[in-house]
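In: Predicted model and sequence below, questions to follow.
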Amino acid sequence: MKIITSFGTRRVKRQQECLASWLMHDHAVTAVQTISRPTHAKTYLAKMRKAFPGVEFVLVADKPNPFGRPTCPPITSMVRLIENEPALVVNSDIEIASEFDHWGEVPGNTLRVGIRHDQAEDGSLRLRKYGIDVFEITPAMVEHLPDIGFAFGCPVWDYWVVYALSEAGFKVSADHNPIFLHEEHTRAWDDKAQSIGVEIMRNRYGIRQRDLTQYILRETNRFDIAAATG
């Protein structure tokens, strides 16, 4: 199955390791990257292809978003690439540790999501209580994910995908198996960015942050998982 992602400028080595795991499991990979000057496209593509070999790159123009991060591509620019077959939208720092053929046993009108396990320095794994990093998006879902300001890598986009598709009538199936691994690191966004994502949801759907969190925990069956501390 094709993976759609977007590579960042930080922690490049980890992203390269994750890419290697995707390719090892025979996933084709498409990366949507933003570019501010079309005249720089050739040089930029050469640089990215060298850093991330085996990837098909799709360039989109920088676009202002509510988070003030135009280099983060709109979610719509990624899911619109899904036309005939389902694809996985995956954060670029998620390693795929094993196959997940059992996803095919879930009914087709279902949003399948993968919940990551955070990996500590000692190698121990902990299922993540909050956040979602892997989505199987079908062509039928794309029209239900309009551009309302969310961008890949910015807070709350993951909750929005689950909320919007669940409200559109799709069932949600969350995989808690230790398949999708993530190395712990410092948070890449601040509370202000988080509040912007929350505000988008409140303005669009009239849902408050606490209610949204409870909704997602219920849909992904994570009420009983302990949150990380420290």
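Out: Great, that's in hand.

In: When you work out contacts or count neighbours from here on, use the C-alpha atoms and nothing else.
Out: Noted.

In: Can you point out the buried residues in the longest helix along the chain?
Out: Identified as the longest helix of the chain according to DSSP state H is helix 191-205. Buried residues in helix 191-205, counted by 16 or more other C-alpha atoms under 10 Å: Ala193, Ile196, Gly197, Val198, Glu199, Ile200, Met201.

In: And for stretch 139-153?
Out: Residues of stretch 139-153 classed as buried under the neighbour-count rule (16+ other C-alpha under 10 Å) are Met141, Val142, Leu145, Gly149, Phe150, Ala151, Phe152, Gly153.

In: between the buried residues of helix 191-205, which is nearest Gly123?
Out: Ala193 (30.3 Å; C-alpha to C-alpha).

In: One more to weigh against that first structure:
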Amino acid sequence: MYKNLTIATSIAPFNLSVQKQAISSWLNCGFRVVSINSIEEIKILQTEFSNVEFVETKSNAANKYGKPYIYFDNFLDYFSSADSKICGIVNSDIHFINFSDQLFQFIIGQSNQSIVYGSRIDIDSIVNLHGDVYELGLDFFFFDKDIIPLYPKNEFCIGLPWWDYWAVLAPILKGITAKRLITPFAYHIKHSINWNKDYWYSLGITLSQFINTHTIKNDEDLGEFGYSVLDFIEKSSSYINLSDRVKTKRILFVYDNKGIQSSESKTYESIVNQTYPNKSIVFGNNQDNFHDQVEYDYISYIQEGSILHPNYAEIMLSFNNDPDIIFCNFKVNKTRTSIFYLSSSVSEEGEVSRHYNSNMVYKRGVFLRDGIIRGEKKGSKACFVGHSLVHTNYTSYIENLLQGKKNIFIYGCGGHTKQLIELVDFSSFDLKGIIDSNPSGNYFEGYPVYAANEINNLVVGCILISSFSFESEIYEQLIKVINKGKIIRIYNNT
């Protein structure tokens, strides 16, 4: 076993306090840290980071991209001559929190002849670790030194688009085992991100040439290509977890089939194919009284249209502190190139926001009613898995949001609502009309249109906000005139 597992990064000559804290967290786990920089940057940084070894690179991308970005190949060149069997590349503002006594040995064991990678969890501060996994990017990589020769020469740079995809994609294409580490330990304090669209496009074209499966003619084509690469990486990877919890807890899946034959349901198939051994399945819904089933420790209500990751139960039940409610993110596929991610949260009073049933697991005796955790453990401890372990299509997502609702109105007479009406069959819902702040006609897509200042004259059961860019603004306007419990947000933008 090699004692020296090295993480290489490239420290930026600004926001030093955040990077110091992040790198200290790596050192506390036992990693050796190297920063690869230009000589100009090293002169600025060296005295500030006395516990980091700096390596000067003779080449950088300053002439090509305007800043001294370090080429991915520079990292590989360094590791080729270094004495570390396991090599790590981590963005310099990623904090390793929790599992500090396990991480080093775990990485060494899992990275042998493999690549281990994962995504950060974006948070507002180190004090509050509740946040969302940045699903569209990858932030840490650990790999066996033996796979370095498998990387073709390339122009990707740390800090510019697409290098993170390349870091995992290249070894996968050569048959190397890829493992996604999903344990929540890598955290990132949110900040504004400025990226150059031209670099995104040109480097995306470069990545596509290594695969040669897509014809890229415009931004939309490139966006679709990016989603397909992520999907390929995901399907080519196994999930690994730092938790060593024994799989003794029993879970009951309550499947709401909504009249669909189980033999024809991908939802049911995804439940049956769970890797977790101690599971049972019954037909029902979250209105049925299953929360007092004494033979089970946990219950998960799964609605038709939701697809579970094969490791859903295994990951959700991996917490050692026996939480009373566990929830994960979920992914909504709108079109081939339009995907969004949603996350739930739980207040100290036990109020759950943005819940979708299928992304939650309840301890026996605990249940959700009207958005509040009820039962003998009301206000109990909740645990959060930042990864999207459940996905659904846009139509199923909207239908579940509106299930059982009466006197429905949609807010917004624009292209978003037009697409919404095209994708969802509203003939089976009690849709009364469309509300808009500046209506230009009496009807929209066959439904009557009402001015926003008429809301108090309408019998409103709920209002579905049909806007991405202005969702929060519309929400703030609506809560001034109607109860917030009647407002449904599709994206939950904040």
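Out: Noted; the coordinates are in hand. From a predicted model like this one, the values you see are computed outputs, not experimental measurements.

In: From the buried residues of stretch 139-153 of structure 1, which land in helices?
Out: Met141, Val142.

In: ok, of the buried residues of stretch 139-153 of structure 1, which one's closest to Gly131 of structure 1?
Out: Nearest to Gly131 of structure 1 among the buried residues of stretch 139-153 of structure 1, counting by C-alpha to C-alpha, is Gly153 at 11.5 Å.

In: still on that earlier bit, possible to save the buried residues of helix 191-205 of structure 1 as JSON lines with distance to Ser92 of structure 1?
Out: Shown next, in JSON lines, are these (distance: C-alpha to C-alpha, whole Å):
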{"residue": "Ala193", "distance to Ser92 of structure 1": "19"}
{"residue": "Ile196", "distance to Ser92 of structure 1": "22"}
{"residue": "Gly197", "distance to Ser92 of structure 1": "20"}
{"residue": "Val198", "distance to Ser92 of structure 1": "23"}
{"residue": "Glu199", "distance to Ser92 of structure 1": "25"}
{"residue": "Ile200", "distance to Ser92 of structure 1": "24"}
{"residue": "Met201", "distance to Ser92 of structure 1": "24"}
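
In: just curious, which of these is nearest to Val89 of structure 1?
Out: Looking across the buried residues of helix 191-205 of structure 1 and measuring by C-alpha to C-alpha, the closest to Val89 of structure 1 is Gly197, at 18.9 Å.

In: Cys157 of structure 2 versus the counterpart of that closest one in structure 2, what's the distance?
Out: Pairing criterion TM-score structural alignment: the partner of Gly197 of structure 1 within structure 2 is identified as Leu203. Separation of Leu203 of structure 2 from Cys157 of structure 2 (C-alpha to C-alpha, to the nearest Å) stands at 9 Å.

In: What of Pro149 of structure 2?
Out: Remark: distance between Pro149 of structure 2 and Cys157 of structure 2 (C-alpha to C-alpha) = 18 Å.

In: before we move on, what about Gln303 of structure 2?
Out: For Gln303 of structure 2 relative to Cys157 of structure 2 (C-alpha to C-alpha), the value is 43 Å.

In: Kindly report the same for Thr267 of structure 2.
Out: Counting by C-alpha to C-alpha, the gap from Thr267 of structure 2 to Cys157 of structure 2 is 40 Å.

In: swap in Gly204 of structure 2?
Out: 12 Å.

In: Can you check which residues contact both of the two?
Out: Residues touching both Gly204 of structure 2 and Cys157 (C-alpha atoms under 8 Å, 6 or more residues apart in numbering): there are none.

In: Check which residues of stretch 94-106 of structure 1 are buried.
Out: So for stretch 94-106 of structure 1, counting by 16+ other C-alpha under 10 Å, buried means Ile94, Glu95, Ile96, Trp103.

In: how about those in JSON lines, adding secondary structure and distance to Trp160 of structure 1?
Out: Formatted as JSON lines, these follow (DSSP: H, G, I helix; E, B strand; the rest coil; distance: C-alpha to C-alpha, whole Å):
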{"residue": "Ile94", "secondary structure": "coil", "distance to Trp160 of structure 1": "19"}
{"residue": "Glu95", "secondary structure": "strand", "distance to Trp160 of structure 1": "23"}
{"residue": "Ile96", "secondary structure": "strand", "distance to Trp160 of structure 1": "23"}
{"residue": "Trp103", "secondary structure": "helix", "distance to Trp160 of structure 1": "22"}
